[in-house]
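S.K.: 3D, please:
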Amino acid sequence: MLYERSIGAVVVFAIFVLVVLGLSFYLGRRAKSAKAYYAAGGQIHWFVNGVAFAGDYLSAASFLGICGMISFFGYDGFLYSVGYLAGWIVALFVVAEPLKRMGRYTFADALDNKFQSRGIKLTAAISTLIVSIFYLIPQMVGAGVLMQPLLGFSHHVGVLLVGVLVITIVVTAGMVSTTWVQFIKGSLLVIFCFILTVMILNRGLTTQPVDEAGRPMPGFKTTTLAEVASNPNLEILPEEGSWAKKPYVRVVDKTTKEVTVWRKAATGDVLSEAQTLTVRNGKTFANGRPQGHGPGDGDLRPVGHVVSLPGGITRTGAQGPAEYLRTLQDSQMLLWSKESLVEADGAKTTVYYSKIT
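M.R.: Sure, this is the predicted structure:
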């Protein structure tokens, strides 16, 4: 989908960045020693440290990535979040505590202090950098992805902006600024997640989704192969190339020359409307039209909603957490999957189709 820049969101983000940078430079004046830089002088309160740990745990890679893993792989994806937590406990007792007793601040320094070997120290330093790079990649990707819907910035601008901001925070005051920034982030995440949860439970579930203005969202169409074939204004394109032996029917409107894609049902000749995103010669087309928000442009529509609720009702009203989860478990959901096809001219088309679970 395309995202438009929100001035309000940009202003809020700018204020938050200025506050964080101001805090970092202020605390940086107090980081005059290695202990102050690497360990915040040992003066951070346990509560602040605890919330900062939670804020660090709820990073882009974990907070967004684990949600995505659970969405795609269910319980198997949930196990990744357990791995994160278990790894932290191991690091706390096996690495952090011995480092504190030895009076060292990095893993490489601790190994050098014990073995007095430049080779071991170099190996530890290189492995630390490699692990950090692979951890940093999903963080930066997540930052760029978040910047697109929140601020309307392109992905690479979001990555560069967040990268420069994080480097500035770490360089100015080390662990003391990092801890307080994570404390602020963790506090905001916990508070607003709680507020969001209360709002969701108060709203309940409904089979009639609405847009931001409260208007009913248009549903996706269904038709039959016979109806399409009998329409004189439509033409079914041949199944050739990457479309051959696929459960899709491409239909071209003879008047507008727009091509739409429909997915065949497993049985019968029922067709369900699909969405497509095609990249051809550097240009992106959504549902057969140039992607954009101008006249004649197209874009992907929001998808995924509750199809039916237990008892045949259309709205549940406010619910408690346990009741909400039980209702969700007994409901039918319309989810979307996708399949990518590469056409003969090199264009890549991603087809998004619905499936009821």
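
S.K.: use CA for all of it now, contacts and neighbours both
M.R.: OK.

S.K.: burial of F115, as a residue count?
M.R.: 11 (other C-alpha atoms under 10 Å).

S.K.: got it, and the one 10 residues further on?
M.R.: Neighbouring residues of A125 were enumerated by other C-alpha under 10 Å; the total is 15.

S.K.: Give me the nearest residue to it, chain neighbours excluded.
M.R.: A108 (5.8 Å; C-alpha to C-alpha, 6 or more residues apart in numbering).

S.K.: Tell me the buried residues in stretch 180-200?
M.R.: W180, V181, Q182, F183, I184, K185, G186, S187, V198 (16 or more other C-alpha atoms under 10 Å).

S.K.: does S354 sit in a helix, a strand or a coil?
M.R.: Taken by DSSP: H, G, I helix; E, B strand; the rest coil, the conformation at S354 corresponds to strand.

S.K.: Let's see this one next, to set against the first:
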Amino acid sequence: MKFKKATIAVHSGLNTDIQYGCVSPPIYLSSTYNFIDFKEPRLHDYSRRSNPTRDIVQNALSELEGGNGAVLTNTGMSAIHLITTCFLQPRDLLVAPYDCYGGSYRLFSSMHQRNAYRVKFINQNDKLALQEIFDKQPRLILIETPSNPLLRVVDIAMICKLARETGTISVVDNTFMTPILQNPLSLGADLVVHSCTKYINGHSDVLAGVVIAKEPEFISKLSWWSNNIGVTAAAFDSYLLLRGLRTLLPRIEIAQNNTKAIIDYLKQQKLVKQIYHPSLKDNIGYKYALKQQKGFGAILSIELKGNNELLKLFLSSLKLFTLAESLGGVESLICHSATMTHAGMSVEARTIAGISDMLLRISVGIENKDDLIFDLDQAFKIVSK
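M.R.: Model prediction:
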């Protein structure tokens, strides 16, 4: 599948420095700014509220997603928390995927227990369940597609249409796809959220998140609350995101090509029980992926045959794949979801979501694909002895 090439270089702060003509924009590290005179503040007065470097990133990400503004936060989870803080009150209902990222699941469950708002986790591919939940007029619905870690895809346009009809705010977590491969605002979403820690940065050295809005009035509320609770991103982190953003397109291209080669290899492995990736025809939501995505992404999951001892030996035998959480960096990572990213979910919740103890999530990097396949092959040979 071919995907549209976004004009990232135009929107990442290049050649915006009027004073010296710097190709890359300078970092504005100042925490505060002087007033022109009494009751005459400048555009920026305090960097928790706004910062020139952060402004560039926010504008770039908003343009790439086709939005009307963005708020950059200090982590992906603070972006999620900002949305719920801004738009939900006690007794409001939040609808979330039953197979969402473990950190989101943990946050929603804990806030539900504190009566900050109510949450209902559902299978968003179940049209009957969707209709039943929208009959309850939820305040907000979070859509995560492809899902983490099982790469299930749901119909963004259909869910957002149902949300509009009931006055529900629709939010799409677009971390796995990035603005290169999927643009949820064009499919009807009100808000898009990213963990910029992942692909947008791409170098595993920054924590950040972003909320991008279709309508300016949402940004006004989100900006006020981000300053109020202090979740805005730092200037240096914003600068590093600009660096990562400029290489997003080639990184995605290489990682996707590597992923295709790895999937072709894994199909031949007898110890692989199941492969999860949106490019596979038996993957849940494959038909939606064809319709709403410009590519299939570079995250896949596999379920191995065997027991925990085999799993441990396989992981310890890998040399190029690093056992670690997170994803979207230039390096290839492998993660045991049940004990790492989704450890905050109960065993029962993981079972309902289909996250088994033999499931591994792989974030494919930009290394040589032959080297990556060789590493997997030697590990499979060791556990097959």
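
S.K.: Provide the TM-score value for the superposition.
M.R.: For this chain pair, the superposition-based TM-score is 0.22 by TM-score structural alignment, normalised by the length of the first structure; 128 aligned residues with a C-alpha RMSD of 6.4 Å.

S.K.: Check which helix or strand the residue nearest to A125 of the first structure maps to.
M.R.: According to DSSP states H and E, A108 of the first structure maps onto helix 107-115.

S.K.: which outside residues touch that helix?
M.R.: Contacts to helix 107-115 of the first structure, defined as C-alpha atoms under 8 Å, 6 or more residues apart in numbering, come from residues V95, L99, M102, R104, R118, I120, K121, L122, A124, A125.

S.K.: what's the longest strand along the first structure packed up against?
M.R.: In terms of residue count, the longest strand belonging to the first structure (DSSP state E) is strand 332-342. Here strand 332-342 of the first structure touches strand 305-308, strand 348-356, going by 3 or more C-alpha pairs under 8 Å, 6 or more residues apart in numbering; DSSP states H and E.

S.K.: closest one to A34 of the first structure among the ones you listed?
M.R.: strand 348-356 (52.1 Å; C-alpha to C-alpha).

S.K.: List the buried residues of the closest one.
M.R.: K348, T349, T350, V351, Y352, Y353, S354.

S.K.: Let me see the contact set for I141 of the second structure.
M.R.: L94, V95, A96, A163, T168, I169, S170, V171.

S.K.: which secondary structure elements does the helix or strand D264 of the second structure falls within contact?
M.R.: Assigned by DSSP H and E, D264 of the second structure belongs to helix 248-266. Counting contacts by 3+ C-alpha pairs under 8 Å, 6+ apart, helix 248-266 of the second structure packs against strand 272-276, helix 369-384.

S.K.: which one of the ones you listed is the most hemmed in?
M.R.: strand 272-276 (a mean of 18; mean count of other C-alpha atoms under 10 Å).

S.K.: Please identify the helix or strand for E63 of the second structure.
M.R.: helix 52-65.

S.K.: thinking again about what came up before, most surrounded residue in the contacts of I141 of the second structure?
M.R.: Of the contacts of I141 of the second structure, with other C-alpha under 10 Å as the count, V171 tops at 27 neighbours.

S.K.: So that residue is in contact with V211, correct?
M.R.: No. In this structure V171 of the second structure lies outside contact range of V211 using C-alpha atoms under 8 Å: 9.2 Å.

S.K.: So which other helices or strands are in contact with the helix or strand following the helix holding E63 of the second structure?
M.R.: Remark: after helix 52-65 of the second structure, the chain's next helix or strand is strand 70-73, criterion DSSP H and E. Applying 3+ C-alpha pairs under 8 Å, 6+ apart, one finds that strand 70-73 of the second structure contacts helix 52-65, strand 209-213, helix 216-229.

S.K.: of the ones you listed, which approaches T84 of the second structure most closely?
M.R.: Going by C-alpha to C-alpha, the one of those nearest T84 of the second structure is helix 216-229, 10.1 Å.
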